[in-house]
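S.K.: Output the structure for:
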Amino acid sequence: MPAPPTEERNRLDRAALLDAAERVFYERGVQAVGMDEVRAVSALPLKRIYRFFPTKEDLVVAVLRRRDQRWRESLAAFVARVPEPRERVLAVFDWLAEWFADPGFRGCAWINVHGELGSSSKAVLAEVRAHKRAFHDQLAGWVGATGVAVVEPVFLLFEGAVVTAGVSGDPAPARDARAAAATLLGMP
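M.R.: Prediction:
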């Protein structure tokens, strides 16, 4: 009988599983990808996968939760490079432009999963809402530092740009949303 996996092996396998699942779910959609495909791309046995995540829904929630952390950290690091508060808000849209230009960009992972499972999975809906609230709060901090009360319109510009770019495949909505945000902030 083989020895049980070490804590390190569990950590590495779980990370590999989440990487693989995130990639195929984002590329093709959650419902289009079966657990056999997740097994194949992660190179882990199904039994091991189900030890980490007893259901596919649990796996989807874990993927979204981890993606949220990495996504918001990446955005924060990008924005932190800009010292002036109003320019920081505009940097959010510059970050979007880079994301939209990535060949793997497929729109908002949370909106995509919400469209597939949001009405049938309370856990997924809760995770999507948690991400949107956390991002809203993050953005509110940056907008609030400008002294201009435009959090909601800037948030909607961001969200609209993501959805529009995801559907159109064109990165231009980041530029257009940036210009509109600059106007809201009273910038030339």
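S.K.: Going by C-alpha atoms from here, please, whenever you check contacts or count neighbours.
M.R.: OK.
S.K.: what's in contact with the host helix or strand of residue 178?
M.R.: Assigned by DSSP states H and E, residue 178 belongs to helix 172-184. The contact list for helix 172-184 (Cα atoms under 8 Å, 6 or more residues apart in numbering) reads 90, 93-94, 96-97, 100, 150, 154, 157-158, 161-162, 164-165, 188.
S.K.: again with stretch 110-120
M.R.: 29, 30, 31, 64, 124, 125, 128, 131.
S.K.: which of the residues in stretch 72-84 are buried?
M.R.: 75, 76, 79 (16 or more other Cα atoms under 10 Å).
S.K.: Then stretch 47-56?
M.R.: Neighbour-count burial for stretch 47-56 [16+ other Cα under 10 Å]: 49, 53, 56.
S.K.: Second input sequence below; structure requested for side-by-side comparison:
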Amino acid sequence: MKPRRSARDLLIESAETVFYERGLGATNVNAVAQAAGVSKPTLYAHFPSKDELAAAALRHRHERRSAELEAWLAEVEDPAERPLAVFSWLIHWYGERGRRGCAFLNAAAEVVDAEAPVRQAVQAEKTWLLELLTGLCAQAGAARHAHLASQLLLLIDGVAGRVVVQGPQAAARATAEAADAAAVLIAAAVAKS
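M.R.: You can find the predicted model right below:
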């Protein structure tokens, strides 16, 4: 028998989906409660505000995506190939679940208060990704690995922006073009080391 998920877990999972599909501003808590199959008072018993719920949903998304990416990278034996493997994972991810671009950048665009829980969740995600890329670039033997990691993150965020502006049909081409640019940057940085 499958264990029953808690109302809190249902709310977080539903919020992650609904906020990503509809946007934070366009989605009220009633829509999340309905998607989770719980009452609005139950929602507020677990989350004091929509912002807290959205931040929890983003943290949940981060946990899943970071685990997926780390598992993908673990399959790449050569450390020199791992920075570029991030882009092959992005091609895969956008093809399956990324039709609205990056949920974190989308949320940051909607919530301007730098102290808001949503912005803090976004900052944590981007800090984690930059640190991951920095480590991968160092392991690959790249000169100025932190600088290269920052450039790669700019490419990744650029793909997300292209998808938001041009729609999901732009994802494959944008990711492939970003991967081409990343390959050039990586090769140059490794050659300088």
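S.K.: ok, back up a step: want to throw the buried residues of stretch 47-56 of the first structure into JSON lines with secondary structure?
M.R.: Formatted as JSON lines, the buried residues of stretch 47-56 of the first structure follow (DSSP: H, G, I helix; E, B strand; the rest coil):
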{"residue": "49", "secondary structure": "helix"}
{"residue": "53", "secondary structure": "coil"}
{"residue": "56", "secondary structure": "helix"}
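S.K.: Quick one: average offset of the helix holding residue 178 of the first structure versus the second structure, please.
M.R.: Taken over the aligned residues, the distance from helix 172-184 of the first structure to the second structure averages 1.2 Å (mean Cα distance after the TM-score superposition for the first structure).
S.K.: give me the stretch of the second structure that that helix matches.
M.R.: Residues 173-185 of the second structure are matched to helix 172-184 of the first structure when aligned by TM-score structural alignment.
S.K.: now that stretch, how far from the chain's geometric center?
M.R.: Here the centre of stretch 173-185 of the second structure is set off from its chain's centre by 18 Å, with Cα atoms, centre = their mean, to the nearest Å.
S.K.: likewise stretch 160-177 of the first structure?
M.R.: 15 Å.
S.K.: Ok, stretch 184-193 of the second structure next?
M.R.: Using Cα atoms, centre = their mean, the offset of stretch 184-193 of the second structure from its chain centre is 26 Å.
S.K.: buried set for it?
M.R.: 185, 186, 189, 190.
S.K.: which stretches of the second structure form helices?
M.R.: 7-22, 29-36, 40-46, 50-74, 82-97, 103-110, 117-139, 145-166, 171-192 (DSSP state H).
S.K.: Spatially nearest residue to residue 38 of the first structure (excluding sequence neighbours)?
M.R.: In space, residue 38 of the first structure comes closest to residue 21 once its chain neighbours are excluded; the distance is 5.8 Å by Cα to Cα, 6 or more residues apart in numbering.
S.K.: That neighbour pairs with which position in the second structure?
M.R.: That one, residue 21 of the first structure, aligns with residue 15 by TM-score structural alignment.
S.K.: Against residue 160 of the second structure, how distant is that match?
M.R.: The gap separating residue 15 of the second structure from residue 160 of the second structure is 20 Å, by Cα to Cα, to the nearest Å.
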